[in-house]
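turn this into a model:
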Amino acid sequence: MIPLLSSFYFGSVEHYRLLARHDRVIIDIGEHYERQSYRTRTSIVGPNGTNDLIVQIERRSGEKMPMHSVGLSYAESWPQQHLHAIRSAYGQTPWFIHYIDEIEAVLLKKYDRLVDLNMATIALGLKWLGLTSMPFVSTHYVEGDEYRITEAGCGPVDPSAPLDERKPLLDIRSTLHPKKPLPPALSPIRPYPQVFADRHAFVPRMSVIDLVCNCGPDAKRIIRSHGA
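Predicted structure coming up:
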């Protein structure tokens, strides 16, 4: 099956477990934007517990927006706030120094669209974890339960397409969500070291930033050994 995901900002450990296990993953940027989702947020564990880092977007009142048309707002200094929170959470970990420059470069660059920022953060996560396959991006809303991926791109299945080119979808766009239980298709990850575990115990479903800053190169093994 091919996992079908929404666009995501940095992404949770669960996102990368899927990317590690599946050679092909589709990110749908033709779907409508949804508030309070991974599309604009990632979660880290700081000294005071879980901290949601939320991207600010240009809002259009009363209008549904396809993800690929959602613009970013820099009226507030959210990139600097995110960097400050990341430094406060992980500045004392031994691996922090290996990742912060790349995080800073991505966050301080200005992007017009949310999806462009998200893809830049996903590219970082893939690099850190040694994953070489970039997700396929669909600019049109994905409907149906099959998809076709070729060297030329990806798209809805043509009924005349050979059966070996048709791939069933694992659609978790609406279920892999920070406000919802983990989808049945994903098993909970086993605890890994977290810098504030003595205060808050292990906090699951955190950002890939949490994983790499706490575990360094061992994150590559963890992400594969905890495959969905």
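
every contact and neighbour count from this point should use C-alpha atoms.
Will do.

check the offset of stretch 91-110 from the chain's centre.
17 Å (CA atoms, centre = their mean, to the nearest Å).

list the buried residues of it.
Neighbour-count burial for stretch 91-110, with 16 or more other CA atoms under 10 Å as criterion, is recorded at 95-96, 100, 103, 106-107.

which one of those residues is nearest Arg39?
Nearest to Arg39 among those is Leu107, at 15.3 Å by CA to CA.

now the closest one, what's its secondary structure?
With DSSP: H, G, I helix; E, B strand; the rest coil as the basis, Leu107 sits in helix.

quick one, what contacts it?
79-80, 83 (CA atoms under 8 Å, 6 or more residues apart in numbering).

what of Glu146?
156-157, 166-169.

excluding sequence neighbours, find me the nearest residue to it.
Spatial nearest neighbour of Glu146, chain neighbours left out: Pro168 (4.5 Å); criterion: CA to CA, 6 or more residues apart in numbering.

ranges for the helices of this protein?
Under the criterion DSSP state H, the chain carries helices at the ranges 13-21, 78-90, 96-108, 114-128, 197-200, 208-215, 218-225.

related to what we said a few turns ago, unless I'm mixing things up, the residue nearest to Glu146 is touching Ile2, no?
Yes - using CA atoms under 8 Å, Pro168 is in contact with Ile2, at 6.3 Å.

second input sequence below; structure requested for side-by-side comparison:
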Amino acid sequence: MTRVAIDLHYLPSLEFFTAIDGAEELLLFPQDLYQRQSFLNRTRILLANKVETLSIPIQGRRPRIPMREVKIDYGQKWQAIHLRGIQSAYGKAPFFEYFFPYFQPILERQHSNLWDLNLQLLTICLKLLRRPVKITVLENKETIGEIVDLRGQIVPKGAFYNRSYYQATPYPQLFGLDFEPNLSILDLLFCVGPEAEKVLKQSLKKP
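Below is the predicted model:
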């Protein structure tokens, strides 16, 4: 069994899903520390005239605390902004009406912490990709057996093409003449639907 330790990103990128290709079990560590300038609370979508970063506001000064303790700031109307942005970006996408109802109720719910929100979204993404992956949440930092540890590897700093997981494989997008790679998994799901997993397989970076 391939066991992969990974950070819990918000609506993860295509690079995330190519990195965990072949994993039979994902190991998640809620006691790992929250990292600033990461994908833990941000994702990228394609609008008509630009790539937009959707960020979830975090309460407080973002000290180095365990992921499970990171609280979402609902004083800012981020849910409405994110839902409106997603609908504006993908409302006319071929598979939007089919897939959006899976995400909408999760994004409308007031999760008290970032961990629970991200975990629910990842579970839905894996289901829609039809990946039979077991998710295991480990409360301590020690693991038994051999694992592939990808924590801290997929970060905004540095480009995806300098890492070893994802290569840009164009698929039909709604906007622009040039293909925009490595967006949120939402872009792929809404644009190609059941072909999403096939595109991810084609996007695996060759050794």
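
could you dump the buried residues of stretch 91-110 of structure 1 to a markdown table with distance to His22 of structure 1?
As requested, the buried residues of stretch 91-110 of structure 1 are arranged in a markdown table below (distance: CA to CA, whole Å):
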| residue | distance to His22 of structure 1 |
| --- | --- |
| Trp95 | 27 |
| Phe96 | 28 |
| Ile100 | 28 |
| Ile103 | 25 |
| Val106 | 26 |
| Leu107 | 28 |
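
if we can go back for a sec, just the helices of structure 1: most buried one?
A comparison of the helices of structure 1 by mean neighbour count, using mean count of other CA atoms under 10 Å, puts helix 208-215 on top with a mean of 24.

in structure 2, what stretch matches that one?
With TM-score structural alignment applied, helix 208-215 of structure 1 matches the range 185-192 in structure 2.

didn't Met67 of structure 1 look like it was pressed against Arg35?
No - between Met67 of structure 1 and Arg35 there is no contact under CA under 8 Å: 11.2 Å.

so for those two, which sits in the more crowded spot?
Neighbour comparison, Met67 of structure 1 and Arg35: the larger count goes to Met67, with 23 against 9 (by other CA atoms under 10 Å).

how near is that one to Asn118 of structure 1?
The gap separating Met67 of structure 1 from Asn118 of structure 1 is 11 Å, by CA to CA, to the nearest Å.

tell me, what's touching the two both at once?
Ser7.

residues in contact with the match of helix 208-215 of structure 1?
Contacts for stretch 185-192 of structure 2 (CA under 8 Å, 6+ apart): 11-14, 45-46, 90, 93-96, 99-100, 125, 171-174, 196.

show me what Ser174 of structure 1 aligns to in structure 2.
That one, Ser174 of structure 1, aligns with Gly152 by TM-score structural alignment.

contacting residues around the nearest residue to that match once chain neighbours are set aside?
Using CA to CA, 6+ apart and skipping the chain neighbours, the partner closest in space to Gly152 of structure 2 is Asp7 (7.0 Å). Going by CA under 8 Å, 6+ apart, Asp7 of structure 2 touches 28-29, 40, 150-152.

list buried residues within these.
Among the contacts of Asp7 of structure 2, those buried by neighbour count (16+ other CA under 10 Å) are 28-29, 40, 151.

would CSV of these with distance to Phe179 of structure 2 be doable?
Compiled in CSV, these are given as follows (distance: CA to CA, whole Å):
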residue, distance to Phe179 of structure 2
Leu28, 32
Phe29, 34
Leu40, 25
Arg151, 28
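
which ones among those map onto strands?
Using DSSP state E, Leu28 are the members of the buried ones among the contacts of Asp7 of structure 2 that sit in strands.

closest one to Arg130 of structure 2 out of the buried ones among the contacts of Asp7 of structure 2, please.
Using CA to CA, Leu28 is the member of the buried ones among the contacts of Asp7 of structure 2 that lies nearest Arg130 of structure 2, at 19.7 Å.

how close does the closest one get to Ile56 of structure 2?
For Leu28 of structure 2, the distance to Ile56 of structure 2 - CA to CA - is 20 Å.

Pro168 and Ile2 of structure 1: who's more crowded?
The residue with more neighbours, out of Pro168 of structure 1 and Ile2, is Ile2; 20 against 14, by other CA under 10 Å.

leaving out sequence neighbours, find the closest residue to the more buried one.
Leu169 (4.8 Å).

ok, now Ala89 of structure 1?
Closest to Ala89 of structure 1 by CA to CA, 6+ apart is Gly46, at 4.3 Å.

pretty sure that neighbour contacts Phe196?
Yes - with contact defined as CA under 8 Å, Gly46 of structure 1 counts as touching Phe196 (7.0 Å).

and the residue lying closest to Tyr90 of structure 2 once chain neighbours are set aside, how close does it get to Ile154 of structure 2?
Leaving aside its chain neighbours, Tyr90 of structure 2 sits nearest to Phe96 (6.3 Å; criterion: CA to CA, 6+ apart). Noted for Phe96 of structure 2: a distance of 27 Å to Ile154 of structure 2, by CA to CA.
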